[in-house]
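Asks: sharing a sequence plus its predicted fold:
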Amino acid sequence: MTGHPERARLQRRTVTLLFITQILGGVGVAVGVAVGALLLEDLTGTSALAGLGQSSAVIGGAMLAIPIVRVTGSHGRRYGLVLAYGAGVIGALLVTTALYLRSAPLAFVGMFLLGGGTAANLQARYAAADLALPANRARQLSLVVWATTIGAVAGPSLAPLADAALREQLAGPRYAGPFMASAIGFAIAAGILWSFLRPDPLLIARSENGSQSAPKASIAAGLRVARANPTARLGITAVALGHLVMVAVMAMTPIHIKHGLHDPDQVTTIVGIVLSLHIAGMYALSPVAGILADKWGHRQVILTGIGLLLAACATAGTAGHNHTQLAVGLVLLGLGWSCTMVAGSALLTGAVDASQRPGVQGLSDLVMGVAGAFAGAASGFVVEYTGYPVLALLAAIVVLPVTILVLRRRPVNDRPNKEST
């Protein structure tokens, strides 16, 4: 078994590497989020289908969890993360090609594979938890989530610069530049992980638990474990429904802003600012969510997240075209997502041992992705036919069932310091 000082050293090294790559991956993901709906509305001519672009990226990240889980279970975190970022590179290049060819179908395929960047960013939080002690698992996980702040906040604001640079230097089409930036960010992140994420944290955690062989990991195996583990199920549900609410409201905010403005350049700038603030809310205070989850308990932080999500829906839904109020609502939306994501992820990770984690964590990301994909797809149609305020109201209603699950009597072993390592 690895001694405590050596384990601590490996944990610090792992978190440092993940911190760096999360910045790069955050740029890639955030740039795509900032202009994805706008470019698809441009290619398809309707805001209803624009929502399907975000949906394609989310479902892509969810479906890619299936091969990522298998690769991670067999070979470790390094192989799984590189596979995910590689898919993101291909997706970003396909979207760029689609803009040159004016091909909406190819753009949807590209957005699907672009979800690999999201999958990598999400899986990285679990890599940070593999060697963390139970008493500070949520804190360690949240540090990697927080690292995304730098790239994710910068991404939407860099989108206009990347867009202008490609159009001016290479006479490229509008929105192509940001996706080229995504491809570069994902590629560098993959290269760093492939070169330096050694030894692999998941493999070390398995060896400490006395499991030298790699068990067969799959989503189906994760589902079997989750069925028998109510604590893991709560973590999965909190993460998924928090993500659903966030995606539903966030995906259509750029379209809502666009409908109140006429200058395309002004739309890109305001969308960039609002989404940068939203993404700051998602990631900037995630270490606080982690510290509180370790100190207060995961359920209390999940409840806090639910309250923030409800406040966000009320604020954004009543903002009209007041961009300041809309930005406040999007910040609250990000904070609510952060609480449910950090506390829910730490809860389900601590509920199972290291040999079961890839399958259960992959299941969580799959369920989260499907929930987000549904939200992204439905949000476009809701806004098209009923408006943005109704979308915010429906999103608020959806998150309420989580409250019932959280308030159920807490199992004896559902405490941060009692969880399995």
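Replies: Yes, it's here. Residues are numbered from 1 along each chain as shown.
Asks: could you use CA atoms for every contact and neighbour count after this?
Replies: OK.
Asks: can you give me the helices in the stretch 251-400 of the chain?
Replies: All helices of the stretch 251-400 of the chain, identified by DSSP state H, counting those that start in this stretch, fall at 264-283, 286-296, 298-317, 323-350, 357-385, 388-407.
Asks: the helix ranked longest in the chain vs helix 357-385, what angle?
Replies: When the chain is parsed with DSSP state H, its longest helix is helix 4-44. Angle, helix 4-44 to helix 357-385, by axes from the mean of the first three to the mean of the last three CA atoms, to 10 degrees: 30 degrees.
Asks: related to what we said a few turns ago, buried deepest among the helices of the stretch 251-400 of the chain, which one?
Replies: Ranked by mean neighbour count under mean count of other CA atoms under 10 Å, the helices of the stretch 251-400 of the chain are led by helix 323-350, which reaches a mean of 28.
Asks: hang on, the earlier thing: dump the helices of the stretch 251-400 of the chain to TSV, plus distance to Arg9.
Replies: Shown next, in TSV, are the helices of the stretch 251-400 of the chain (distance: least, CA to CA, whole Å):
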stretch	distance to Arg9
helix 264-283	25
helix 286-296	20
helix 298-317	26
helix 323-350	21
helix 357-385	22
helix 388-407	35
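Asks: can you pull the contacts of Leu197?
Replies: For Leu197, the contacting residues are 14, 17, 78, by CA atoms under 8 Å, 6 or more residues apart in numbering.
Asks: can you tell which of the helices of the stretch 251-400 of the chain is closest to Ile204?
Replies: Closest to Ile204 of these is helix 357-385 (CA to CA; 13.3 Å).
Asks: neighbours around Ala319, how many?
Replies: Number of residues near Ala319 (other CA atoms under 10 Å) recorded here: 18.
Asks: below is structure B, check it against A:
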Amino acid sequence: MTTTHAATEIREREQRRIVWVLALATVLGGLGVGASLSAGALLIVDITGAESLSGFGSTMNALGAAIAGIPLARLAAKRGRRVALTTGSAIAVIGAIVIIVASATRTPVALFLGLAVLGVAVAVQLQSRFAATDLAVPSRRARDLSLVVWSITIGAVTGPNLIGPGERIGELLGIPPLAGIFVFTVLAQAVAGLVVWFGLRPDPLLRARAVAAEPAPSGTNPTADPAAGIRATSAAPQFLAIAIVALGHAVMVALMAMTPLHLTHHGGSVTLVGFTISLHIAGMYALSPVFGVLTSRVGPLPVAFGGFAVLGLAALGTGFGGATVWIIQAALVLLGVGWSMVTIAGASLLTSLAPIDVRPKRQGQSDTLMNAAGAAIGAASGVVFAFGGFPLLSIVAGILIALGALAAVRLTVAAQR
């Protein structure tokens, strides 16, 4: 075996270990986030007595994730992914503890603060998917990223089912029953941090920098990178990739956030709402490995175009579905699928476009803008819905889809040049 082959085999073995560690940590972290988000709105109503404030739970969570995106990326650039991800999990533990204390003392301000701090866990999940790409060979970068994204499914589906056991834990500890679920969040985030701290060796970003500094082995095929050919001396293509991810996320949040209200306005039950959102979550994550492989094979831009097309079909469904439940449910599934395609393709594209020295910075900017767009559109969607219902909101979503597709067109033109 030649030295080059031996080095390649070692790198691939390291990458497989990194992906498994990140996937396990994401499952644990997602378990805590899924559990807390499902109870956050209920806890807000219980403490404040105002149903109108229930939506602020997800808003504060997204705001916290947006604020944490760039600092975590800077920490990763200086100290590596292991330190950044572990630090983020530790901060999320503090957020969950603040929520428990706020619930026990019935302090609304502290509760909202705790939910925002807990949002750092979402930023950790987003950084983890990028960490899976650091040491991956270009042709497998999207696949490895999608495997970590897929692992979020377990927490997203299992978390809400912990409300019942959490209430019993709360009663045993003498805290409000709804706050008991955040005990699981504390444990899950703590274990996730420990998994990363002890398991993420070598650090993927630091190892990737060392590999980048080595001379390229003979026989290397640069076109194996799906984004090869879109290189530019300026950062403009990188920011176009960031815009693609942010716009796709904004479309998803805008339509998903108002679905429960739309269904209940047409006589839908709480059970129907929960089932519909579950279908949407399945659309978001279940097929992510498929889109990762597809991105590796045909390139990120075709997959991004396809994602915006699917989002367009979803907007048509919500715009014209009216009281027909199955159309709304189909639209929500398509909304999740389109989001998955755009997010995986966009994240893979950004990683390929950004040089290794600025990659963490651009990834942090992407996460921040993505979450900020979600928080902003989530707050604005209620106002738009109040004026024109799902039809008007779907038109707004259509405009965002057109802007995202335009960004993909500009990148396609850059690649052809």
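Replies: Received, thanks. The model shown is predicted, which means the values in this text are computed figures rather than measured ones.
Asks: mean deviation of the longest helix of the first structure from the second structure?
Replies: With mean CA distance after the TM-score superposition for the first structure, helix 4-44 of the first structure departs from the second structure by a mean of 1.8 Å once superposed.
Asks: Arg357 of the first structure maps to what in the second structure?
Replies: Aligning on TM-score structural alignment places Arg357 of the first structure opposite Arg359 in the second structure.
Asks: that match reaches Thr351, doesn't it?
Replies: Yes - Arg359 of the second structure is within contact range of Thr351, at 6.5 Å (criterion: CA atoms under 8 Å).
Asks: from the contact counts, what lies against the longest helix of the first structure?
Replies: Packing contacts for helix 4-44 of the first structure, counted by 3 or more CA pairs under 8 Å, 6 or more residues apart in numbering; DSSP states H and E, involve helix 47-75, helix 104-129, helix 137-170, helix 176-196, helix 201-208, helix 230-259, helix 264-283.
Asks: what's the second one aligned against in the second structure?
Replies: Residues 108-133 of the second structure are matched to helix 104-129 of the first structure when aligned by TM-score structural alignment.
Asks: pull out the buried positions in that stretch.
Replies: The neighbour-count criterion (16 or more other CA atoms under 10 Å) identifies 108, 110-133 as the buried residues of stretch 108-133 of the second structure.
Asks: picking up where we left off before, closest to Val31 of the first structure out of the helices of the stretch 251-400 of the first structure?
Replies: Of all these, helix 264-283 comes closest under CA to CA, at 8.9 Å.
Asks: just to revisit the earlier point, now the match of Arg357 of the first structure: how far from Ala208 of the second structure?
Replies: From Arg359 of the second structure across to Ala208 of the second structure, the span is 11 Å (CA to CA, to the nearest Å).
Asks: likewise for Gly174 of the second structure?
Replies: On the measure of CA to CA, Gly174 of the second structure and Ala208 of the second structure end up 48 Å apart.
Asks: who's more crowded, the two?
Replies: Ala208 (18 against 11).
Asks: how about the contacts made by the more buried one?
Replies: By CA under 8 Å, 6+ apart, the contact set of Ala208 of the second structure is 134-135.
Asks: what residue in the first structure is paired with it?
Replies: The pairwise alignment with the first structure assigns Ala208 of the second structure to Ala205, based on TM-score structural alignment.
Asks: end-to-end on stretch 168-181 of the second structure?
Replies: Termini of stretch 168-181 of the second structure sit 9 Å apart (CA to CA).
Asks: next one: that stretch to chain centre, how far?
Replies: Centroid separation for stretch 168-181 of the second structure versus its chain: 29 Å, with CA atoms, centre = their mean, to the nearest Å.
Asks: got a list of contacts for it?
Replies: If you take CA under 8 Å, 6+ apart as the criterion, stretch 168-181 of the second structure is touched by 35-36, 39, 42-43, 99-100, 103-104, 162-163, 165-167, 183.
Asks: give me the buried subset of those residues.
Replies: Among the contacts of stretch 168-181 of the second structure, those classed as buried by 16+ other CA under 10 Å are 35-36, 39, 42-43, 99-100, 103, 162-163, 166-167, 183.
Asks: which pair in those residues spans the largest distance?
Replies: Greatest spatial distance among those (CA to CA): Ser103 and Leu162, at 17.6 Å.
Asks: hmm, back to that, so which of the contacts of Leu197 of the first structure is the closest to Ile192 of the first structure?
Replies: Closest approach between the contacts of Leu197 of the first structure and Ile192 of the first structure, by CA to CA: Leu17, at 7.8 Å.
Asks: relative to Asp265 of the first structure, how far out is the nearest residue to Val267 of the first structure once chain neighbours are set aside?
Replies: Take Val267 of the first structure and drop its neighbours on the chain: the residue closest to it by CA to CA, 6 or more residues apart in numbering is Lys258, 5.7 Å away. Distance of Lys258 of the first structure to Asp265 of the first structure, computed by CA to CA: 10 Å.
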